[in-house]
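[1] Structure of the sequence below:
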Amino acid sequence: MHNKISISTIRRALGLATLLAPLAAGAGGFPAKPVQIVVPFGAGSITDVVARVIAEHMREGLGQPVIVENKPGVGGIVGAANVAKAPADGYTLLLGSNSTNAINQSLFKSLPYDPIKDLVPVSMAGEIPAVMIARADHRANTLQDVVDLAKAAPGRLTFGIGNTTNRVAGEMLQKAGKFEAVIVPYRGEPYGLTDLLGGQVDFMFLNLPVAYPHLQTGKVKAIALTGVRRVSAMPSIPVAGETLAGFSMPDGWLAFFAPAGTPPQIIRRLNEEIVAALDDAEVRKRLEATGGYVVKSSTPDELGERVASDAKRWADLIKAANIPLQ
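    Model prediction:
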C-alpha cells in the first residue's frame, strides 16, 4: 500500500526547510571554536591596539577565545591576502584599513587579493587622523618652515612613512608645496618612529594615536594634520590645508572584513558583536584614550558604501600626485 502525502504537508515541509536553512549553513553553531583577527600591521600600531581591545569584549559575547595575530608586510598586503584566502566560515577576520581595502588596488600593479571580490564588509571600527611630526629639537616648527627648508635644499629632507595612506600624503604634500623630498618607507609606523627619534629621518607621517604618547611627553612635536579638520584630542595642531591651500586628505579608518562567501547569518552575528563592543563605555574610553581615535561602527552595507567611495577618491588622489604604480 502506498502512503498518500497531501499538498499541504509538502508545503509545510518546504517551509520548515526554508526556516532551517540558515542553521544548515552553519550559523546556528557559530562559533564552535576560537575566532582569529588578523592585523596586517605590526605590534604597537593603532590597528593592533584596536584589535586587542575589541577582541577582549568579543570573547564574552561569542563565548570563544578571540585571538589577534599580526601579519605585517608590504603596506598590509600580506595580512589582507592571508584573510582573503582563508576558509569562508567566520573564523578568520581582517581588521583592515583604507590602505588595505581602498588604496592598494590603485597603488600596486597587482595584488594577491581583490579587496572588493575577495573580502566582504562586516563593520567599521573607527576613523584615524594622521599627523606630520618632527623631533622636538628639529628647527622646523610649522609646515611653512618645512616647505622653506625643502625648497632651500631640494631632495635633502626625508619623510618617513609606515603605511600607504601616508605615502600618498607625503607625495601630495610635495606637490602642494612645490618641493622635493625623499620618502622613506617602513614596514610599520613604530619602526619609522624609532628612526625619527634616532635622527635617521627628519619628519614622519603617521597615525595620530601612534604619535600621541610621544607628543604628550615632548619627545616629538606636531607639524600639521593631513586631514580636513582639527581634532578635539589636540585642538592646537593645525591642518595642513590651512597653510597649503588645496591640500586635503581623507582621514584613515579601520574596519572588519571576512573572506568572501562567509554566510550572511555569520556576518550578522559578527557585526552584532563588534557593534556591541564599540558601544561599550569602557571599550570607547580605552580607544579614545589613544588620542585622536574616533570610535565608529556601521552595518555591513554602510561599510561597503564607504569602501567604494574612498577607493575612487584615493584613486583620484594617487593619479593627481603622479605616484607610479609599485
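
[2] drop to CA atoms for contacts and neighbour counts, all remaining ones
    Will do.

[3] Mind jotting down where the helices sit in this structure?
    Assigned by DSSP state H, the chain shows helices spanning 7-24, 46-62, 77-84, 98, 104-107, 143-152, 164-177, 189-198, 208-217, 264-279, 281-288, 300-320.

[4] I'd like the structure of this one too, to check against the first:
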Amino acid sequence: MRRSILRRAAALLLLAACHGAMAQAWPSRPIHLVTAFGAGSASDIVARMIAEDLRAAFGQPVLVDNKPGASGIIAAEAVAKSPPDGYTLFLTTNTVHSGNPHLFKKLPYDPIKDFTAIARVCYFPFVLEVNGALPVKSVAELASYARANPGKVSYGYGNSTGQVASAAFNSLMKLDAAAVPYKSSPQVLTDLIGGQISFTFGDLASSQAQLKAGRIRALAVSTEQRSALAPELPTVAAAAGLKGFDLAAWVGVLAPAGLSEDIRARLSAQIGAMLARKDVVDKFTAMGAEVAPADGAAFDAYMKQQLAVWGRKVQDAGIQPE
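    The predicted model follows:
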C-alpha cells in the first residue's frame, strides 16, 4: 500500500514538473493576436502596439490577425474554438463582449465562459461626427438640419458603441435618421467623408487625421464628462439636454477558456508593465485613448459588470435584437 501511494505521489510530482516546464517553455513559436476589426481601426492600432511589446518581451513573433465582420462575431468564434495554449490571443472590445449579447438573439460564443481574461488595456471616448461639408457646427444645428430634411439624413456604425450611441441619439432627439451598418469603423469614415452618410459616433483614434484635415467635423463627446483628450468639445448630454447620455468603449486582451494560470499571469504582468511606461501612455493619449490597466481577475469582474451595463444601454436605445 505504501509503495502504491509513493508511486502515485511520484507520478503527480512528475506531472507537475512537466506542466511547469511546459509553461516555462512558452512561447516557443509565433503567437497570433486576433482583432475583431479591420486595419486602421482603433483596436487594430492598439493590437499592433501590444504585439510589438510582446514580441520584444518574449522573443517570438506576434502576428496581428484581422478578422472583421459581423460585429466581431467571426473573430470571437474563431478564438473561442482555438486551443487554450497561449498561441491565440484576442484583442477585443465592448462590442464583442458587452454589446453583442444584447444586440443578437443568438451568438456562437459565450462572452464570459468561453474566454480567459488577461488584461484590460484602455478606454476610447467616442465623438459625434458629421461630414465636413454638412452645414452644421453644433448638436443643435445637426438636429435642426435632420428635421428640416426628412428622409435625407442617415448614420453609420461599424461597432456596437457606434450603433448604440447613434441609435440612442437618433431616438432621443426624434431625428428619424436611417441606420447604415458597416463591417468596421474605417469604412464608416470613408462614407462619412464621401457624404453617403450624415453622421456617426466614432473613436478619436481612427478619426484624428480626418478631423485635423477638416474632412469631418466633431460636435460633441459621448461620455458624461468632457474628455481630457478633446476638452474643447461639449458632451452630448449637455449640448442636447440628454441627461445620462454616457457611452465609451473599452479594449482588453483575452485568450480561449482554459488558459493556464502561469501563461495568463505572464501575459497580464507584461501588458501591465507596458501600460505603466510613460512613452506608451503618451502614445495612447496622442491617438485618443485613455490607458486603463487591470489584471486578469479585475478585468474578468469588469467584463461581467459591463455586460449588465450594456444591456441597459441597448434597451434604453430602443434597439431590438437581431
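
[5] among the helices of structure 1, which is the most enclosed?
    Mean neighbour count (mean count of other C-alpha atoms under 10 Å) peaks for helix 77-84 among these, with a mean of 24.

[6] just to revisit the earlier point, nearest to V228 of structure 1 among the helices of structure 1 would be which one?
    Taking C-alpha to C-alpha, helix 164-177 is the member of the helices of structure 1 nearest to V228 of structure 1, at 12.3 Å.

[7] and the closest one, what does it pack onto?
    With contacts defined as 3 or more C-alpha pairs under 8 Å, 6 or more residues apart in numbering; DSSP states H and E, helix 164-177 of structure 1 has these neighbours: strand 158-161, strand 182-185, strand 203-207, helix 300-320.

[8] Can you lay out the ones you listed as CSV showing distance to A258 of structure 1?
    Shown next, in CSV, are those (distance: least, C-alpha to C-alpha, whole Å):
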stretch, distance to A258 of structure 1
strand 158-161, 27
strand 182-185, 28
strand 203-207, 24
helix 300-320, 11
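
[9] Show me the one of those that comes nearest D280 of structure 1.
    So among those, helix 300-320 is nearest, using C-alpha to C-alpha, at 19.5 Å.

[10] residues making contact with the closest one?
    With C-alpha atoms under 8 Å, 6 or more residues apart in numbering as the test, helix 300-320 of structure 1 has contacts from 98, 101-103, 106-107, 120-124, 168, 172, 255, 271.

[11] before we move on, the earlier item: would you turn the helices of structure 1 into JSON lines with distance to R230 of structure 1?
    Formatted as JSON lines, the helices of structure 1 follow (distance: least, C-alpha to C-alpha, whole Å):
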{"stretch": "helix 7-24", "distance to R230 of structure 1": "46"}
{"stretch": "helix 46-62", "distance to R230 of structure 1": "19"}
{"stretch": "helix 77-84", "distance to R230 of structure 1": "30"}
{"stretch": "helix 98", "distance to R230 of structure 1": "20"}
{"stretch": "helix 104-107", "distance to R230 of structure 1": "26"}
{"stretch": "helix 143-152", "distance to R230 of structure 1": "15"}
{"stretch": "helix 164-177", "distance to R230 of structure 1": "16"}
{"stretch": "helix 189-198", "distance to R230 of structure 1": "22"}
{"stretch": "helix 208-217", "distance to R230 of structure 1": "11"}
{"stretch": "helix 264-279", "distance to R230 of structure 1": "23"}
{"stretch": "helix 281-288", "distance to R230 of structure 1": "15"}
{"stretch": "helix 300-320", "distance to R230 of structure 1": "20"}
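
[12] which one of those lies closest to V68 of structure 1?
    So among these, helix 46-62 is nearest, using C-alpha to C-alpha, at 6.4 Å.

[13] In structure 2, which residue range corresponds to that closest one?
    Helix 46-62 of structure 1 corresponds to residues 42-58 in structure 2, going by TM-score structural alignment.

[14] The matching stretch: how far from the chain's middle?
    15 Å (C-alpha atoms, centre = their mean, to the nearest Å).
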